[in-house]
Every structure is written in C-alpha cells, then in structure tokens.
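Chemist: What follows is a protein structure lacking sequence information:
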C-alpha cells in the first residue's frame, strides 16, 4: 500500500516504496524475472502510445494475456486434468472451468 499526498502516483514513487520494502542485498525472488518481463512489456506498450492514454480496460487485458498462457501451460503439464490444474493454480475447480470457458480454452476434456 502506497500512501501519498498527491492525486496520482508516479513510477518513481512506487519504485521508492518497493526499494524500501526489499533491500537490494536480499536474494531475488523467483518471481522477479516474470515481474521484470511484464514491467518491460508494459513500458514498451506505453512507449508505443507516444504519450497518449491507453484505451480503458488495460487491467483486464493484461490479466487475460497472463492468465491464458498460465492456464494452458498448467493444463498441459496435468494432461488436461482440471482438478490437478486447479490445485496447482490455487483456485477452485469450478473457477478454473469458468475461466477456461471465458478464455475460449479447450482443455482436452469435456466439462
């Protein structure tokens, strides 16, 4: 949670807060490489907009772009077993089935 007395939060403010939360000499988290990749991708996307604001719904689009390959890869390693995939993902099996339908993923098994 970042508390600031401004109307908007800049990237510099977030970076300063994150630096204060995790010392530089701490071992890197396993998720750092994914986080860094997402950060770089999003920054490149913003650069392509040349200062314009992105269309509404960016959060949902980013989540979908991450969730889709995550679910596909998990279903692949479980050979389509939705119960195992849901357990690995840490979500309810019915939630996984709903997301499979909503994302247009065919899991190899009938629901």
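Modeler: Happy to help now that I have it. Here the structure is a predicted model, which is why all the values come from computation and not from measurement.
Chemist: Only C-alpha atoms from now on, for both contacts and neighbour counts.
Modeler: Will do.
Chemist: Just the buried residues of the helix of greatest length in the chain, please?
Modeler: Longest among the helix segments of the chain by residue count, using DSSP state H, is helix 58-77. Using 16 or more other C-alpha atoms under 10 Å as the test for burial, helix 58-77 gives 71-72, 74-75.
Chemist: A further structure is provided below for comparison with the first:
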C-alpha cells in the first residue's frame, strides 16, 4: 500500500469513527429529553474508554505491550486503565 493510499484509508476510517461517535452522542442527548446533566464530557470518555481497551486487547490477542504500542500509551498506563475498568 502506498503512502497516499494508506493516508486515504486512514481518513475514511477516522471519518467513519467520527460519524459513529457523533451518532451515539446525539442518540444519548435525545434520551436526556431536555434534562440537564453535569460532567457529560467525562461520562462520554469513560463510556468510550472501556470498549476501546477491550477491543484493542482482543485485536492484540491480549498482548498488553502490543496493545499499549497500538494505543500510544506506555504499558504501565495501559495496565492502570485496565484495572480501572476491571479488564485484567
């Protein structure tokens, strides 16, 4: 795959992820039915982080070093996050 093809593929993948997240956030906002919420930013991040970690671990066959590299985290940070989400 050439560099330009790889860049185009990454743009398509990121666009799809952005659309999926946007749709999920809009759907959640509709369930609020006009009620206020606080700390919505942290709520969304915590809801996204657990499945992200789980799927990446599956993709990496539970190899934490490989998963940490793929995520751009150091292994210690990954392990801390895995403990926070009871994924160890």
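Modeler: Structure received. For clarity, every value in this text was computed on a predicted model and none was experimentally measured.
Chemist: hang on, the earlier thing: which part of the second structure matches the longest helix of the first structure?
Modeler: In the comparison with the second structure, helix 58-77 of the first structure aligns to the range 40-59 (TM-score structural alignment).
Chemist: Next, the mean deviation of the matching stretch compared to the first structure.
Modeler: By mean C-alpha distance after the TM-score superposition for the first structure, the fitted stretch 40-59 of the second structure averages 1.3 Å away from its aligned residues in the first structure.
Chemist: Same question for stretch 75-83 of the second structure.
Modeler: So stretch 75-83 of the second structure averages 0.4 Å relative to the first structure (mean C-alpha distance after the TM-score superposition for the first structure).
Chemist: Run through who's touching that stretch.
Modeler: 53, 64-65, 68-69, 88 (C-alpha atoms under 8 Å, 6 or more residues apart in numbering).
Chemist: Tell me how far the residue nearest the centre of the second structure lies from residue 46 of the second structure.
Modeler: Nearest residue to the geometric centre of the second structure (C-alpha atoms, centre = their mean): residue 52, 3.8 Å. According to C-alpha to C-alpha, to the nearest Å, residue 52 of the second structure stands 10 Å off from residue 46 of the second structure.
Chemist: Same question for residue 6 of the second structure.
Modeler: Remark: distance between residue 6 of the second structure and residue 46 of the second structure (C-alpha to C-alpha) = 30 Å.
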